[in-house]
Structure formats: structure tokens, C-alpha cells
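Q: coordinates only, sequence not included:
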């Protein structure tokens, strides 16, 4: 027999939920064929067959919470007989307990000092969670412990202190003929928690403008065939928006910065998050160093990330470290919205539906394809003048893309 175990899930992730078995006990499987899908609070992970054979036994049923290294099922050779006719309703064998945490290694004095200088909000979270952050090297500036570090320590301690009990299957629980109740997925819980934290932490405000999309639409119509023929990807709107936002971020660096305790961290790079809606929920994969990439490279990467998001193949590194986010509600028909910050970022741009509207140009009423733009920002770090100026620069770049691409 070969054990099928929970793989390493990524930094700060210690457990997952068995979302769906793709095979039943007794099924013949090929090597590297997907057996089961796990869901963490960040991404979905597919576990493949380590070898060809028969899925003899399913140990962790759908809905069970499992730790890294726990046994999900067992496989035998091609002639093996299934141990069970079908998946057990709950794990029969207790999942192995993770090893006790080793005592923390001595930290350099600088690291201890940085930890002790954790901001009051982080110290409060650590105290409420019953954890000690002194001697811990954090992910903030100079090793300072951040809020995310404290939450991660609390979550990991909880996973190590007890063997997780299996959850009920992730299926609808009918309450009456008029409604049904289903448990929230890990990803949905994380989305809810992070959005509420952003509202509770940041002094969030939204400013609006609108852009005449005539120039971009004309450029797309003129070059779309030759662009696709040369680069193998369609010329969309997102690359124009990414370039326009980068121009604005370079002029208004506070929008590309974040608050860490009593410090402001200015980012001299431009990793742009692109919000993508999926069946599992909203995820924000990141286009790295977008300022160094051509429009064709940006379009290709956005397309690849979007496909990975919809198929559930995003990795943790695809989702981490964005300095600014763009969200396109226009694809769903939204005319105007107030996007919520993707903490710890200080700004997010909301795109919306392009709609023909009458506007006045040179004292003449004309009909133009217009888009409302919304920019939410953290007023603790970004002043109103800076936010408005940033959005105006985005508008100018979209309405005169040639000037933007020539860096004028």
C-alpha cells in the first residue's frame, strides 16, 4: 500500500479541508492523475496519484480538516482490492498529531528588539491570542512583527495544540422547503475576515472620476489584429489600465506604500494585483514588476493568471505581495462601486462598464463611450489631494494613451 498524504501547503498554512474526491474507492488511476482537491484559506491544492494503481481506501472524507502529512487515502497495485466500497463518512483512523513545536531558537538581539517594538495593535492581538511575540523575527521592516505575523502564530499554535476534528461534509443542509444552509468554505471565510479587517483598520475613502474611452477603443480596433498576430494574445483593456496606474503610482508614491506600525514603507517596485472572480470566491493574483513589462507581456500574464484562478491552480506566491490592486466590476455590468482595499495596500482602482453617455466638448454635446473610475484609498497615508491627483493621472493616461506610452 502507498499512503496518499497532505503535501506542504505553503508558508503559514498548516491545515486544509478536503473539498472534493475526484475518484472513488476501487477506481483505477493513472500516475499524476488528480485524486482529491484540498482547500486552504488561500488557495485550492490538487493532490495527484504518486503512482498508477487502484485507490484502495479513502481515509479523510470530504469536509474533514487535515494537517500537513496526514493520510488522505491509500493506493495499491493494479490488482489491489478496495478496502471500502465507498468513502467513509468520517475518518476511521485519527490523523497523526503534528510534532510538538520545538523551542524557539535564540534570536539575534536586533530581532528581539524589533519584536519588542511591535506596535500596540500587534501586541494586543498577541495578548488576546495568548502568544508571545518577543524573540520572533517578523516580516515587517527590520524584522518587526506585523499583525499578519501575530495572526499566523496564533493560527499555527491552535493547529499544533489539538488534533482537528473532522467537519461535516460540505453539502447543503436543508432547513425547510424555502431555504438551505451550507458551511462557508475556508476561502470565503478568509475573504470575509480580510475585507472586514480592511474596513476596521484603514481610514477608507473613495474618490471618483470618469474617462473617455474613445482613444483606447480606437487603438484596439486599429491594432488588435496585428497585435494578436505578432504576440499571440488579444489586446485588451487591462494592459492600458496597468500602464496608466503605474504612471500615477510613480508620481504619487504614497498610493504605492503601506503602513507598518508607526512607519511608512515606500515600494520602489510595482507589483499590480488583478482581482479575479471565481466560483470559489475573489482572488487577486499579481503581475510582478509590471513597470518593466510590455503591454503584450502584461496581457499574456493576466490571461494565464486568470485561467489558473478559474481552474484553481494558483499557487501562494501568485497571490502575495501586490503593491496596488485593480478590480474590474465592469465585466459584470457594474456602472459604479466603491472597492474595498486589499490590505495592507493603500489604494485600489475600480473599473466599470463602458457606456455611451452625452458629454460636453467645446460647448457641444456629443456621445462618447465613458467609464466611471473609482479609487479607494487609506486616508491615513494618502491625502485627498494625492488621491484625486492619482486618479486624474489615470484618466489622462487612458484618454491619451500615446502620451502615456511615450512617458510624457
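A: Received it, and whenever you're ready, just let me know what you need. Since the structure is predicted, the reported quantities are computational estimates derived from the model, not experimental observations.

Q: When you work out contacts or count neighbours from here on, use the C-alpha atoms and nothing else.
A: Noted.

Q: Which stretches in the stretch 301-408 of the chain count as strands?
A: Shown for the stretch 301-408 of the chain, the strands assigned by DSSP state E, counting those that start in this stretch span residues 324-328, 347-351, 355-361, 364-378.

Q: Tabulate the ones you listed in a markdown table, adding columns for mean neighbour count and distance to residue 198.
A: Conversion of the strands of the stretch 301-408 of the chain to a markdown table gives the following (neighbours: other C-alpha atoms under 10 Å; distance: least, C-alpha to C-alpha, whole Å):
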| stretch | mean neighbour count | distance to residue 198 |
| --- | --- | --- |
| strand 324-328 | 23 | 14 |
| strand 347-351 | 27 | 11 |
| strand 355-361 | 13 | 31 |
| strand 364-378 | 19 | 9 |
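
Q: got these as JSON lines, with distance to residue 306 columns?
A: Supplementary listing: the strands of the stretch 301-408 of the chain in JSON lines, determined by distance: least, C-alpha to C-alpha, whole Å:
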{"stretch": "strand 324-328", "distance to residue 306": "13"}
{"stretch": "strand 347-351", "distance to residue 306": "17"}
{"stretch": "strand 355-361", "distance to residue 306": "25"}
{"stretch": "strand 364-378", "distance to residue 306": "22"}
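
Q: this is the comparison structure:
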């Protein structure tokens, strides 16, 4: 039986990749989940595992070729040669990458590095858990336990931080923490070893000796602490740089020994060449010749002031937020239009039914469901605000996946409520409450923060009176809500106090004209000032 190997999902808005390296050739035996090749996109490097055990039959996409999502990469003859005695043994690196460890999904299954297994005296490896689609590395944020501490099964050992979410690592078994291999602040790859547990929980076990080379010193198993670079490849091993990196080095007049590689085994990737070209990724022996990137210089600081300063490394989440917001400003022709809305109608309706709503649906009736409904209503009339640019095409979305910007202790995240246009008020309120709680606890998955078509940001909960929100790419619109404040307004010729809110719509002027943006905001205003319009679809 022939099994097809296809290009996996590459991430939001990424539609193609370059085949960087094939680790297997036709005729080679492969195990299920063993890495077959590495793909390179504009942003990340993606490894493609074998979908089944067998023998490599044909490689369809050669190294250097550009392939689209779900394109055919290769074929495998299932079951052929997978269990042959003469099949080449895997190196320790391949064993680590393909999951041939003495644990199962990070939980001890009786395997050990120096004992008979189980919890009676064998060692159990603590591995990096699955981090999510297209996420290949994380930073060790906090260790809750130290060497020598006794731990129970499923007790939290440490916390990892990725670009968007925090991941807690539970203990795979009861025992004693005998060795920590990745200290706080280190960058680790997916499936890397974090620590070692002893099955004896009496706390008397001595820390296990670090394995010899070929076990823990494998390339890609553990990133070093100076920026997450992979360890150097074994002596004498010929490392092939990514095809796109070779082309970039040729254009910049650089050689591979002048660039610090961040790929597997130190392989030079495209982004490494870009860093080296700007002076940020050149190896130490050529660093003096590289030009430093233009950055604002810090003002001189006196010795007394320096002692009172505190320097803290930006979290990965904060770095990602900074990069995405700046990229949004650099890419989109962003413009903001404003209006104001009288919240009297919404507040009266909410006050009239909030107790009955809570009793029936088990969730409070807030303002966000009204705004979500109003935006869904307006997006149907002005579909370009719910669209995105893909190259020279405009992609119109005939659905609304509403992003709700949420502040958390570690930074801003945007969980997505899918098909919000088809949900009731109660369903929207429940989804917002559930995702908001998960966001604050750092429990959101990557999938829950991808695919949004429009975003609502409520700065009013912090007291903001007016702001210009920044687009969440590749979306073309974001609505900013603000503080409700009583202001004197002229109603029917009389000056009365009204609960007013400023609304701000930031939009991508490349596909949304001023007329469309203003029309959208007016439709939102009309729906909120007379909520009955939502029921009548007016």
C-alpha cells in the first residue's frame, strides 16, 4: 500500500514553502513519525514526519523546490522494510526527534536510563510537550521544583513560554527530581529533554550523571542559553544549508562560515543570512566587520542611576506582540475613523433583562454581545471590512470569526469566537467568558487564536476615553470600544445628560475606502442606539 506524504498546514496566511532538506532517500526504511524532510517558509521552519512506517518509495518535490499547502512531497510503501534487521539504526539525534524515548507522550511508561523501569527505581525523562501547530521551540519560564525535591504524578514541574501561550509541564511519574537539563531562560525545541526523574520518591537518590555524548549532546535536543541556537554538529558531519540561504548568501557575498546557523545541526537558514547582513547574526570571528543595525541609542546614564535600574528580558509573547504590531504599521495603509454612540438604548435593554438572562442562561448579559452582534450586522453590509489581502487578490469572508482582544498579566492576546454571526446573545456571552478566563490563566491553544476575520478591542474597561487601535494582520478592520461617560447632548432641542461612548474603527485603506469605513461605523452606531434593529435585521 502506498502512503502519500503531503505538505502540512503552514500557519495562518502562509500558503507555500521551500523544501530545504531531505533526511531520507528512496529505499530508506522509515518509522512512523520519523522526520522525512524540512520545509522553510517566510517565518518558520517546518519538519514533516512520516505518516506511517515503511520504505521511502519516491521523492516528488526535490530540495529547493517551492510547494503549496497539501502538495505531494513523497510516497511511502507502507510496511516494507520497516522492521528489517538490516535497516540502518537510528542515530541518537533521530531517536530523540522521532519520539523513540523511554517515555510515552512525556509520561513514564516504564523506560529508564539506568534502572529497571516503572516507579521502583528507574529514571524517567521529562520532555517538552506538544507546543501547537507550527510552534517548534519554547523558553523555560519558571521551575516550580528544584533538584532533590520529591514530586507526585501530574504535579507541575515547570512552565514554558512560547510566542503566544504558556505551557505547564506536569510530572510524568511520582519520584524525585534528580537533574534539570534546561534552566530558566533557556530556549528548548519541541520534544527536547527538560529534566530527569528518579522513580524513588524518598528523596535520597543522587542526581543522575549526565549521559555521554550521543544522548544529551545531540543536535536539536537542547538549545543553548545564548539565544536558542542549536548545538554544533558532530565533527566531520557535512551539513547542507537551506537552498534559500545559499541564494541569499550569494547575493550578499557571504560564506556559510560567516553566518551563525539556527537550523537543525547548525544549518544556515534564510533568516540567519538576513541577520548576518545587518550585523545581527554574523559569527563572532567576523562580528567586528559587520555593520551594527541602526537603533536608537540610550541616553547616558549616571552610575548612581544605573544601580537603580532593572533590566528584564522581554518575554517571547511581548517580543511577538511588538513585532506583529510594528509589521502591521509597516504593511497596511492604516487609517482610523471615529464616531460616538449613545448607549442609553443598550443600557435600558440590559437592565430590563439582565436578571432573567442570568437565571435562564447562567451567564451575565454584558455589552460585548451587543457590540459583537452590531459588528456582524455591519460586516454583512460592508464586506470589505471583513476581507483580507492575499498577494494581488482580495479574499472576502462569508463568515465572521470575531477576535476579542483580551488583556492578560503577560500581554495582549486575541482569542477567536468562530462563526459569531450565527451565535445568539447567550452563546456569545458564554464564549467570551470562557475564552477570557482561559486567556488570563494562559490556557489558550494556538488554534483558539488563529483565523480571526475582524477584532473588537475594549479599552474602556481600563478607563480609555479615545484611542486608535492597531490592526491585527491579516485582518482589515478593528473596532475600538471606550469608556462610557455621561456628557451633555442635545436631544429634541433640549440639553440632557447621556451615557456616551467614542467608537474608533481602524482599517486598511488599501481595500477599504473611506465611504465603506464610515458606513460600517454608522451601522454599528445605529444598531447600538436602537437594539431593536438587530432583531429586525435593519
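A: Now that the structure is in, tell me what you want to look at. Since the structure is predicted, the reported quantities are computational estimates derived from the model, not experimental observations.

Q: So for residue 223 of the first structure, which of the strands of the stretch 301-408 of the first structure sits nearest?
A: Judged by C-alpha to C-alpha, the one of those that comes nearest to residue 223 of the first structure is strand 364-378, at 18.8 Å.

Q: Now do that closest one: which elements does it pack against?
A: With contacts defined as 3 or more C-alpha pairs under 8 Å, 6 or more residues apart in numbering; DSSP states H and E, the secondary structure elements packing on strand 364-378 of the first structure are strand 204-212, strand 347-351, strand 355-361, helix 384-399.

Q: With the second structure overlaid, report how far the shortest one is off on average.
A: When you say that, I think you mean strand 347-351 of the first structure. Average distance, strand 347-351 of the first structure versus aligned residues of the second structure after superposition (mean C-alpha distance after the TM-score superposition for the first structure): 0.2 Å.

Q: got the angle for that strand vs strand 324-328?
A: Orientation check (axes from the mean of the first three to the mean of the last three C-alpha atoms, to 10 degrees): strand 347-351 of the first structure against strand 324-328 gives 20 degrees.

Q: contacting residues around the aligned residue in the first structure for residue 335 of the second structure?
A: Under the alignment defined by TM-score structural alignment, residue 335 of the second structure corresponds to residue 205 in the first structure. For residue 205 of the first structure, the residues meeting the contact criterion (C-alpha atoms under 8 Å, 6 or more residues apart in numbering) are 376, 377, 378, 379.

Q: Compare the residues you listed with the second structure and list the ones that remain.
A: For those, the contacts that persist in the second structure are 376, 377, 378, 379, with contact defined as both residues aligned by TM-score structural alignment, their matches' C-alpha atoms under 8 Å.

Q: And these, which is closest to residue 349 of the first structure?
A: Minimum separation from residue 349 of the first structure among those (C-alpha to C-alpha) is found for residue 376, which lies at 6.6 Å.

Q: Could you identify the residue of the second structure that aligns with that closest one?
A: Match for residue 376 of the first structure (TM-score structural alignment): residue 506.

Q: picking that back up, wait, which of the helices and strands packed on strand 364-378 of the first structure is closest to residue 82 of the first structure?
A: Evaluated with C-alpha to C-alpha, these place strand 347-351 nearest to residue 82 of the first structure, the distance being 52.1 Å.

Q: Please enumerate residues in contact with that closest one?
A: 255-256, 324-330, 337-342, 371-378.

Q: Read off where it ends up in the second structure.
A: Under TM-score structural alignment, strand 347-351 of the first structure corresponds to residues 477-481 of the second structure.

Q: same question, stretch 241-251 of the first structure
A: Under TM-score structural alignment, the alignment places stretch 241-251 of the first structure onto residues 371-381 of the second structure.

Q: that older thread, possible to save the helices and strands packed on strand 364-378 of the first structure as TSV with distance to residue 185 of the first structure?
A: TSV is the format used below for those (distance: least, C-alpha to C-alpha, whole Å):
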stretch	distance to residue 185 of the first structure
strand 204-212	27
strand 347-351	25
strand 355-361	36
helix 384-399	35
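
Q: looking at these, which is closest to residue 270 of the first structure?
A: Of all these, the one in closest proximity to residue 270 of the first structure, counting by C-alpha to C-alpha, is strand 347-351 (12.6 Å).

Q: and the direction of the closest one versus that of helix 384-399, what angle?
A: For strand 347-351 of the first structure against helix 384-399, the angle by the same axes, to 10 degrees is 40 degrees.

Q: can you tell me what part of the second structure stretch 216-224 of the first structure aligns to?
A: With TM-score structural alignment as the criterion, stretch 216-224 of the first structure aligns to 346-354.

Q: so how far is that stretch from its chain's centroid?
A: In terms of C-alpha atoms, centre = their mean, to the nearest Å, the centre of stretch 346-354 of the second structure is set 38 Å apart from its chain centre.

Q: Any buried residues in that stretch, and which?
A: In terms of neighbour count (16 or more other C-alpha atoms under 10 Å), stretch 346-354 of the second structure has its buried residues at 346, 350, 354.

Q: Relative to residue 221 of the second structure, how far out is residue 177 of the second structure?
A: When distance is defined by C-alpha to C-alpha, to the nearest Å, residue 177 of the second structure is 20 Å away from residue 221 of the second structure.
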